[in-house]
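Asks: Provided below for reference: sequence and predicted model.
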Amino acid sequence: MAPSHVDTPAIDTTARAAETPDLPQPYVELGLADDEYARIKEILGRRPTEAELAMYSVMWSEHCSYKSSKKHLSYFGKTTTPEMREKMLAGIGENAGVVDVGDGWAVTFKVESHNHPSYVEPYQGAATGVGGIVRDILAMGARPLAVADPLRFGPADAPDTRRVLPGVVAGIAGYGNCLGLPNIGGEVVFDESYAGNPLVNALCVGAMRVEDLHLAHASGTGNKIILFGARTGLDGIGGVSVLASDTFSGDETAGGRKKLPSVQVGDPFTEKVLIECCLELFAKKLVVGIQDLGGAGLSCATSELAAAGDGGMYIDLDQVPLRAKNMTPAEILSSESQERMCAVVAPSDVDAFMAVCAKWDVIATEIGEVTDGDHLVITWRGETVVDVPPRTVAHQGPVYDRPYARPAGQDTVQANTTDSLARPSTPDELRDTLLKLVSSPNLASKEWVTQQYDRYVRGNTVLAQPADSGVIRIDESTGRGVAVATDCNSRFVYLDPYAGTQLALAEAYRNVATSGAMPVAVTNCLNFGSPRDPGVMWQFERAVHGLADGCAQLGVPVTGGNVSFYNQTGDTAILPTPVVGVLGVIDDVTRRIPTGIGNEAGETLLLLGETRDEFGGSAWAHVIHGHLGGLPPKVDLERERLLAEILVAGSRDGMISAAHDLSDGGLAQALVEMVLIGQCGARAILADDQDPFVQLFSESAGRVLVAVPRSEELRFTEMCDARGLPWRRAGVVDPEAGALEIQDVATFGLDELSTAWEGTLPALFD
């Protein structure tokens, strides 16, 4: 269905489709299998028109229909208890999850992927990823407040990473900064497996009053369908079927442009105005239902609104404002042009709705209405080009029970432990190891990236990168705020998908608690290779069960998320990367806990939790030895819950002045980051009964390093003892030292550490 820009295209109507049942159609090129095409014909009782074929192909794509993952995702529902649902106002299946956070406030958040478009065209792929997730939040009735971006790239020194990373970062910055949304969190990770298939995940968080929640449904016969925002063009056609639901062959950028027509083009200034327009429409109660236009464009918006309503829908494509000539109905329906919304509006409110749009200079057009039938009917130039049951398009796509099996080599991978790797033992060796690790791309400062983002616009950012979690104030009168963190160590997931995913959950949960916020909800972005590979599907199934079981144990619901399959080049899949986002609530943001230590001499450093000899998948094994094998650290979710409760209590009662979780790089990395972020010296003390190497570089979970004022040390440690949380004194804050001294190991000047930690990315990408 190549676009025609010269001749007026012939109309493939439903009547013509019935008269020409054997007309060949390019369903394979559109991503449909033989049996899927046959099922469409069975549903319709005829072959589909070109427009219908376009709708089914994009809506039945992996990206939109979850056809390979739906069977496994149902496990989230089976493990979500009534108590977990209690605070959830909207969950899986909506544009974004919504939770009640108290005082009449609701918070909505979600993370989604824009991986393949960001490889093909890094700037626009990443920019429109931000724009799309912001509109998901807006569609729930909330004001978007902040964004975060978990990113994965190939090796930091690879030529293609130098092409992709700067463009992705510029796209995120260019779009988010223009919207005036602070970027408060995320990750930047490098690994060989992401070469040719970077992961660009985007998270947005927004807030609203509970009564302002909006859902996507088209109800009320006679209600009008209004398309508003940008005009519809040829960009993004096939984005969800050509890009997001297919495996890269490796030549997507050969010649520079192969799949570029599938990448959307964003305009953040149009979206900024659209946000304000929507919020005024919500405030004036002029919207019955609303849906953003992202993946699958009008095909998605119209079919999902109709499917969630109580009747049918009629759409006249002649009314859709276009920015390209001679677009076919299939192109109009499939276009993923950005900055568009579709609203259901009562007839009596249409004039007021249009007046608000005119005030904001937003193009708004009535394109149809809700009918009393049960079909979605779409016309173009007076002819019917679509006549379908909307649920068959939106919700009744194919569901596959893909074969899955533990890979034959998994036992070998797990048996390949770190026991044979040479460990540093002398002070000089330990010193050298620490400097190598803190200057490695994955552990080095990401300031080169984050300084391009506006982290403090609007003035409500309380914590942002490089803090453990981003914290944003949602109520200026009470100081109520929320924290968000995203995490995933894909090496851990590769070694054990079930435990590795629980470790990702535990780390994000811990990072939120480390800021002083109580974790309340989870979102996810499940990035995996091809679902046609039984080994990949085994990883996926184990990861979903690990996350669902972990959330049930912690009592935090999964409110929504995203599945991104086909993240591989040829036969080589990425490391399984189920990114977990956790949302926490803090009653008063003035009580938030910073990451860097302050300049209060004599404050005690306490290490909470237990350190074990656990190095499978660790940064030390990866950076120093290029090794990936063994088992990941043990996860104890009850300990994580206890740790969170103590951190929140310590924050509330003013007992903690700084805190940093221990994860990649272990205690050594946490010490370096705390002294550099706070620009304050410290003296660290290692325990006598354990190997200094294990103490410094183990990545055992469930640990946090806290700074406690001398006046609060007894009260805090008594609370830990009473609750059964292990702790030990790990050092003291020493502002006069100007250095990090690790007793009996080495002394590092702050300038020396700063050069090692902060110099890596600028040297690679400036």
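Replies: Perfect, I can see it now.
Asks: okay, CA-based contacts and neighbour counts for the rest of this
Replies: Will do.
Asks: and the residue nearest the centre of the chain, helix, strand or coil?
Replies: The centroid of the chain falls nearest to residue 111 when counting by Cα atoms, centre = their mean (2.8 Å). Here residue 111 takes the strand state, with states given by DSSP: H, G, I helix; E, B strand; the rest coil.
Asks: Surely it is in contact with residue 583?
Replies: No. Using Cα atoms under 8 Å, residue 111 is not in contact with residue 583, being 11.5 Å away.
Asks: quick one: the helix or strand hosting residue 164 to chain centroid distance?
Replies: Under the criterion of DSSP states H and E, residue 164 resides in helix 159-179. On the basis of Cα atoms, centre = their mean, to the nearest Å, helix 159-179 sits 16 Å off its chain's mean C-alpha point.
Asks: quick one: contacts of that helix?
Replies: 118-119, 122-128, 130-131, 147, 153-156, 182-183, 195-196, 200, 266-269, 271-272, 449, 452-454, 764-765 (Cα atoms under 8 Å, 6 or more residues apart in numbering).
Asks: got a list of contacts for the helix or strand following it?
Replies: Per DSSP H and E, helix 159-179 leads on to strand 183-190 as the next helix or strand towards the C-terminus. Strand 183-190 has contacts (Cα under 8 Å, 6+ apart) with 146-156, 176, 441-442, 446, 453-456, 461, 463-466, 469-471, 484-487.
Asks: Second structure follows, compare the two:
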Amino acid sequence: MSLADSDRELVTAELGRDPTPTEAALFENLWSEHCAYRSSRPLLSAFSSEGDQVVVGPGDDAAVVRVPDNGGESDAETYVTMGIESHNHPSYVDPYDGAATGVGGIVRDTLSMGAYPIALADSLYFGGFDREHTRYLFEGVVEGISDYGNAIGVPTVGGSVEFHDDYEGNPLVNVACVGLVDEERLVTAEAQEPGNKLVLVGNATGRDGLGGASFASEDLAEDAETEDRPAVQVGDPYSEKLLIEANEELIDGGLVQSARDLGAAGLGGASSEMVAKGGLGARIELERVHQREPNMNALEIVLAESQERMCYEVRPEDVESVEEIAEKYDLGCSVIGEVSEGNYVCTFEGETVVDVPAEFLADGAPMNDLDAVEPAQPEPDRPDVDLQSAFEAVVGAPNTASKRWVFRQYDHEVGARTALKPGDDAAVMAIREAGTGLALSAGAVPAWTDCAPYDGARAVALENATNLAAKGATPLAAVDCLNGGNPEKSDVYGRFTAIVDGLADMCRDLSVPVVGGNVSLYNDSAAGPIPPTPTLAMVGTKPGYEAPPAALDGRGTLLLVGAGSDALGGSELLAQVGGVDRFPTLPENASEVVATLAEVANADATLATHDVSNGGLAVTLAEMITADAGADVAVEDVASLFAETPGRAVVETEAPEAVRDAFDGVAPVAELGEATRDGTLSLSVGDERLAVASEEVAALRDVIEAELD
């Protein structure tokens, strides 16, 4: 770790002296790209974060949004918290611990708001599935998420898995968490009053994770798997479970004035940001921190990113009660200092090692002024394909294959709230306190944003909203995880800028506030930069918890709702057979399309709904058929079968005219054919015809399970 010369000059000018070694390291981490968003913050004003439903927007550990009340069990107003985090570099170096501690961190962000975590969604991006190293990373990451989430009792209910060659040297692990809180229990990370004590609760501090924030702000080197291992934290989910329950008791007792979890930059990051938010300072005695290893120095105590730790602001008269609760749950507890007026000060064994203005430390990093080159659009060059080979290649591709191997390892029913399980367009959680179903969708499609960063990002937002609407939910709010390569490269920064603008524009068109998020840059390696990847986690609400399934019933008419396009840019078909094309045109009235689809999905005559996305209509139909229900469908040409224009869905209905009436003036409705009871997908495409039994489709779609089991 070393503070850049230009930053050192600014710090020296502000302090009127050279920084101490501990101060220099603290500034280097808190002013890193990972913590300060120096290259991305100038772009984030593009997002709209306001709305009547928004209680706490960007800037805290997690966002808080109000849930509509549909006659629930609680008299208090019900809120959900939303947060998302990346653990990309650590998951390359150590896939198991990197992914596990990503789960732990986003759960503690939820605890910081006084909320109880009720759902996780992980969006994972890896290199080509045919590579042994990819499968090693994939298996390690899934195991880390599974072991940690299952042990702490928080269900993993959704997410996505994508494979793309450009993630080979730098996979992405993005984890979102939803929590539940009410208006009476809500706390924030803003310190309240001088004289209140700062209390550290949780695991003892060790030397793991030192410099994690600065490590996350650099390109991955070829030797990262060995050289950067000390920067990866090691998780202990059983301590996290104890911390979750202790946090509940602390909140129930009204013992917490403000809270922050110890993540990037460790104690220094959490405590300085907390007091800076309140316009205050702190006095911390570092030797009071309970430690796991002997002879730790001040810099190590300040910056260690050891897991399962929380920093609480507590009134002096409540400290004893906090200590008793920590002891009850067998958690370490240290009164490390107090909130003050003036500077952020840390001492170690009587020596002052940090004495700086808290606001300057937490928010004083200068922004980068970087050049951006606008992405170019390729000239279309589409190959000719035959129906059978195209169908087999696309339906059997790892990106469109069944992800059952992944989600079957997760406990998605713990907590008894999961009303619609993984494997559908969106999960649905039962918020009984408000009588409301909360739908959750998360992910991105790198092939789309690689092909057309701006329109691809718009498509990602529309795709997630369509997932919610297909289950009858109206979008409520979203958080994003913006992943990009080295921003100092003008072409990379241009593509990153485009995904920010595209995501922001479509969320605004959908009237979905983006209430928080995370930025992860420098996802660059010897293999090159990753595709710009705008992961979005979006929630929506509906009265009650019932939702139409994606699986066909077998009795209805099949309709394709939404405007199509024969453009194949970003499609799995081109990824399999080669060629390039322009990206599909998106609807101008996206909000109306989504609202109408939600209305149709909730109709009594609707038997099944499933959105059209990766792999196009071919994959949608392949996912809908079962051993007991098939489909007899006709489309005009191959492009109609494999184009991936979002904002569309297949609806099986007993009242096709009612669906047409609902979409009249909103979007086209095309009759595809009829659902059947023979378990066969029969496709007529122009003059070609293909019939595939459900067991043949299942065999094609089991490529991941067949390889890894």
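Replies: Looks like it arrived, so ask away. Here the structure is a predicted model, which means the values were calculated and not measured.
Asks: For the residue nearest to the centre of the first structure, which non-adjacent residue is spatially closest?
Replies: Leaving aside its sequence neighbours, residue 111 of the first structure sits nearest to residue 203 (Cα to Cα, 6 or more residues apart in numbering; 4.0 Å).
Asks: What distance do you get for that neighbour to residue 382 of the first structure?
Replies: 42 Å (Cα to Cα, to the nearest Å).
Asks: higher neighbour count, the two?
Replies: Neighbour totals were compared for residue 203 of the first structure and residue 382, and residue 203 leads with 31 against 10 (other Cα atoms under 10 Å).
Asks: Alignment lookup: the more buried one to the second structure.
Replies: In the second structure, residue 203 of the first structure lines up with residue 176, judged by TM-score structural alignment.
Asks: from what I can see its match touches residue 85, true?
Replies: Yes. With contact defined as Cα under 8 Å, residue 176 of the second structure reaches residue 85; the gap is 6.4 Å.
Asks: Overlap of the contact sets of those two?
Replies: With Cα under 8 Å, 6+ apart as the test, residue 176 of the second structure and residue 85 both reach residue 106.
Asks: Could you check which helix or strand contains residue 607 of the first structure?
Replies: Judged by DSSP H and E, residue 607 of the first structure forms part of strand 604-608.
Asks: In the second structure, what stretch matches that strand?
Replies: Strand 604-608 of the first structure maps onto residues 557-561 of the second structure, going by TM-score structural alignment.
Asks: what's the average distance of the matching stretch to the first structure?
Replies: With mean Cα distance after the TM-score superposition for the first structure, stretch 557-561 of the second structure departs from the first structure by a mean of 1.1 Å once superposed.
Asks: What separation is there between the nearest residue to residue 749 of the first structure once chain neighbours are set aside and residue 595 of the first structure?
Replies: The shortest distance from residue 749 of the first structure to any non-neighbouring residue, by Cα to Cα, 6+ apart, is to residue 739 (4.2 Å). Residue 739 of the first structure is 17 Å from residue 595 of the first structure, where distance means Cα to Cα.
Asks: Would you mind telling me which of the two has more residues around it?
Replies: Ranked by neighbour count (other Cα under 10 Å), residue 739 of the first structure and residue 595 place residue 595 first, with 29 against 23.
Asks: what about the equivalent of that one over in the second structure, distance to residue 698 of the second structure?
Replies: By TM-score structural alignment, residue 595 of the first structure lines up with residue 550 in the second structure. According to Cα to Cα, residue 550 of the second structure stands 15 Å off from residue 698 of the second structure.
Asks: just residue 285 of the second structure next, same as before
Replies: 61 Å.
Asks: SS state for the alignment partner in the first structure of residue 46 of the second structure?
Replies: Residue 46 of the second structure maps onto residue 75 of the first structure when the alignment is built from TM-score structural alignment. At residue 75 of the first structure the chain is in helix, as set by three-state DSSP.
Asks: I'd say the residue nearest to residue 749 of the first structure and residue 684 touch.
Replies: No. Using Cα under 8 Å, residue 739 of the first structure is not in contact with residue 684; the gap is 10.7 Å.
Asks: Would you verify that the match of residue 595 of the first structure is located in a strand?
Replies: No. Assignment of residue 550 of the second structure by three-state DSSP gives coil, placing it outside any strand.
Asks: Distance-wise, check it relative to residue 420 of the second structure.
Replies: Per Cα to Cα, residue 550 of the second structure is found 11 Å from residue 420 of the second structure.
Asks: List the contacts of the match of residue 203 of the first structure.
Replies: By Cα under 8 Å, 6+ apart, residue 176 of the second structure lies in contact with 82, 83, 84, 85, 106, 120, 121, 122, 442, 537.
Asks: In contact with the fourth one, which residues?
Replies: Residues in contact with residue 85 of the second structure (Cα under 8 Å, 6+ apart) are 102, 105, 106, 174, 175, 176, 481, 517, 518.
Asks: again, only this time at 6 Å
Replies: The contact partners of residue 85 of the second structure, by Cα atoms under 6 Å, 6 or more residues apart in numbering, come to 174, 175, 518.
Asks: can you tell me which of these are in strands?
Replies: Counting by DSSP state E, the part of these found in strands is 174, 175, 518.
Asks: could I get those as TSV with neighbour count?
Replies: Listed next are these as TSV, based on neighbours: other Cα atoms under 10 Å:
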residue	neighbour count
174	32
175	30
518	19
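Asks: how about a markdown table for these, with distance to residue 206 of the second structure added?
Replies: Shown next, in a markdown table, are those (distance: Cα to Cα, whole Å):
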| residue | distance to residue 206 of the second structure |
| --- | --- |
| 174 | 25 |
| 175 | 25 |
| 518 | 26 |
